[in-house]
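Undergrad: Predicted structure and sequence below. I'll ask about it afterward.
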Amino acid sequence: MQDTNILWQGKYYNSLEHCTIRLDEKAVMIDSTIVGHLDNKIYSIAYFIETNRNWEVQHFSINAKINNSPFQVEGRKTDDHWNVNGSVINNMSACVDIDISLTPLSNSFPINRLKLKDGQQAHIDVIYIDILGQKITAREQKYSRLSAEKYKYENVPNDFEAIITVDKSGLIVSYPELFERVH
């Protein structure tokens, strides 16, 4: 079993995240805490995510407080559908990954799962969890591998894009204007 501890600073979100990633022979387990403030909202988030060794999300649990108001989301992938907060969500059956708005870790799931080679790109569907907006939607994203350390991330339709730097484990080092790894 191998543990990796990461500390990310959220530049735009005025946040700090402590994330522990544990790899064993069958799964990747992530346990993380984020605290911060944005637009007169003070927030704290604790989340747990379990993926298989291919970085395909199997289960997630998010407990957030935004100005002391709770927001909780729990999801589990079973067969070909997602059960989110106790309900089957049909329009998310194609989603393999999740994207949590306040953490760069979400980008590591498709980067590690897709195993793109330089110059390759892939379109994916994700469950997007907007913590501060308290919304859950399906979204399309595009990843392009520029080099071993650089990926281009795009929302589709393209209303946002960024060049992300990763380490040799596919974990985010730099996400310009949004996140920087501190440790």
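TA: Everything's here; your move. Numbers count the residues shown, from 1 in each chain.
Undergrad: drop to CA atoms for contacts and neighbour counts, all remaining ones
TA: Fine.
Undergrad: Next up, the contacts around R139.
TA: 125-128, 155-156 (Cα atoms under 8 Å, 6 or more residues apart in numbering).
Undergrad: Now the one residue sitting closest to the centre of the chain: closest residue in space, sequence neighbours ignored.
TA: The residue lying closest to the centre of the chain (Cα atoms, centre = their mean) is S106, at 1.6 Å. Leaving aside its sequence neighbours, S106 sits nearest to D99 (Cα to Cα, 6 or more residues apart in numbering; 4.9 Å).
Undergrad: Likewise for E161?
TA: Using Cα to Cα, 6+ apart, the closest residue to E161 is E154 (4.3 Å).
Undergrad: and that neighbour, how many residues sit next to it?
TA: Neighbours of E154 under the rule other Cα atoms under 10 Å: 18.
Undergrad: still on that earlier bit, got a quick ChimeraX command for the buried subset of the contacts of R139?
TA: Buried residues within the contacts of R139, by 16 or more other Cα atoms under 10 Å, are selected in ChimeraX with:
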select :125,126,127,128,155
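Undergrad: Redo the contacts of R139 as a markdown table? Include secondary structure.
TA: Converted to a markdown table, the contacts of R139 look like this (DSSP: H, G, I helix; E, B strand; the rest coil):
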| residue | secondary structure |
| --- | --- |
| D125 | strand |
| V126 | strand |
| I127 | strand |
| Y128 | strand |
| N155 | strand |
| V156 | strand |
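Undergrad: State the pair within the contacts of R139 that is farthest apart.
TA: I127 and V156 (13.6 Å; Cα to Cα).
Undergrad: related to what we said a few turns ago, the residue nearest to the centre of the chain should be in a helix, yeah?
TA: Yes - counting by three-state DSSP, S106 is located in a helix.
Undergrad: ok, second structure coming up, stack it against the first:
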Amino acid sequence: MREVRWASEEGDGIEHLTFDARPDGFFVESAVVGQRYGKAYGLYYTVRCDSQWRVLHTFLKVAGGGELELHGDGAGHWRDGHGLTLTALEGCVDIDIAATPFTNTLPIRRLQLAPGERQPIAVAYIGTPDLQVTRVDQAYTCIDRDREYRYDGIFRNFSANLRVDDDGLVIDYPTLFRRLQSVR
């Protein structure tokens, strides 16, 4: 199990994440303290993926606020915590939680892009702190395999080159997040 921390480049936010690679997939548990659109929040979330980095389950809880639970089948079909089918997310394999650079790891690892290869994808975008889920278009391009990727938030006309470590976890996300030194 690994532990990493990121600091927000936009304010006083910080995230503490545990990353556990298991024989049947990957499990992440994290706590984020941040600020978005002038509103401070605390967020706890978990993400469980299969061995091919497809999201099977995520749970999010805002301190003093709402909760969100999503179940994916790894093939782009989603249900909420009550078992209701979420047709608006049809075809989305990945999630993107606005408060964290971690969810960039999901398509980076799942897509296995070759250098120079670009892949547009639809993702289930989870806003924070409101936990509203929408389908958005993004793209990833491999610049240096297992080291650097270009993220294009097509839905908001934003791009950034992301440096990643051997596990695909973001080291540097210019203007948004930076990894902190490991706690010893």
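TA: Thanks, I have it. From a predicted model like this one, the values you see are computed outputs, not experimental measurements.
Undergrad: what TM-score do we get after superposing?
TA: After superposition, the two chains reach a TM-score (TM-score structural alignment, normalised by the length of the first structure) of 0.91; 178 aligned residues with a Cα RMSD of 1.5 Å.
Undergrad: rewinding a little: ok, now which ones touch the residue nearest to S106 of the first structure?
TA: Contacts here follow Cα under 8 Å, 6+ apart; on that basis D99 of the first structure touches 106-107, 126-129.
Undergrad: let's see 7 Å
TA: With contact set as Cα atoms under 7 Å, 6 or more residues apart in numbering, D99 of the first structure has these partners: 106, 126-129.
Undergrad: same thing with D20 of the second structure?
TA: With the criterion set at Cα under 7 Å, 6+ apart, D20 of the second structure makes contact with 1-2, 26-28.
Undergrad: hmm, try it at 6 Å
TA: Contact partners of D20 of the second structure, counting by Cα atoms under 6 Å, 6 or more residues apart in numbering, are 1, 26-27.
Undergrad: D3 of the first structure too?
TA: Taking Cα under 6 Å, 6+ apart as the test, what D3 of the first structure contacts is 21-22.
Undergrad: change it to 8 Å
TA: 20-23.
Undergrad: do A63 of the second structure as well
TA: Counting by Cα under 8 Å, 6+ apart, A63 of the second structure makes contact with 41-44.
Undergrad: cutoff 10 Å now
TA: Taking Cα atoms under 10 Å, 6 or more residues apart in numbering as the criterion, A63 of the second structure is in contact with 33, 41-44, 129.
Undergrad: now L56 of the second structure
TA: Taking Cα under 10 Å, 6+ apart, we find L56 of the second structure in contact with 25, 47-50, 70-78, 93-94.
Undergrad: which of these lies closest to D166 of the second structure?
TA: When those are compared for distance to D166 of the second structure (Cα to Cα), G25 wins out at 16.2 Å.
Undergrad: quick one: what's aligned to the closest one in the first structure?
TA: Counting by TM-score structural alignment, G25 of the second structure lines up with A27 in the first structure.
Undergrad: Tell me if I'm right that that match and Q2 touch.
TA: No - using Cα atoms under 10 Å as the test, A27 of the first structure is too far from Q2 to be in contact (11.1 Å).
Undergrad: higher neighbour count, those two?
TA: Applying other Cα under 10 Å to A27 of the first structure and Q2 shows that A27 carries more neighbours, namely 17 against 9.
Undergrad: What sits closest to the more buried one if chain neighbours are left out?
TA: Going by Cα to Cα, 6+ apart, A27 of the first structure has N52 as its nearest residue, at 4.4 Å.
Undergrad: What lines up with that neighbour in the second structure?
TA: By TM-score structural alignment, N52 of the first structure lines up with D50.
Undergrad: ok, that match - contacts?
TA: Taking Cα under 10 Å, 6+ apart, we find D50 of the second structure in contact with 22-27, 56-57, 73-74.
Undergrad: List which of those are still in contact in the first structure.
TA: Shared with the first structure under both residues aligned by TM-score structural alignment, their matches' Cα atoms under 10 Å, the contacts from the contacts of D50 of the second structure are 22-27, 56-57.
Undergrad: Pick out whichever of these sits closest to D165 of the second structure.
TA: For these, the nearest to D165 of the second structure is F26 (15.9 Å; Cα to Cα).
Undergrad: The closest residue to the closest one other than its chain neighbours: how many residues sit nearby?
TA: Using Cα to Cα, 6+ apart and skipping residues adjacent in sequence, the residue nearest F26 of the second structure is C49, 5.1 Å away. When counting by other Cα under 10 Å, one arrives at 23 neighbours for C49 of the second structure.
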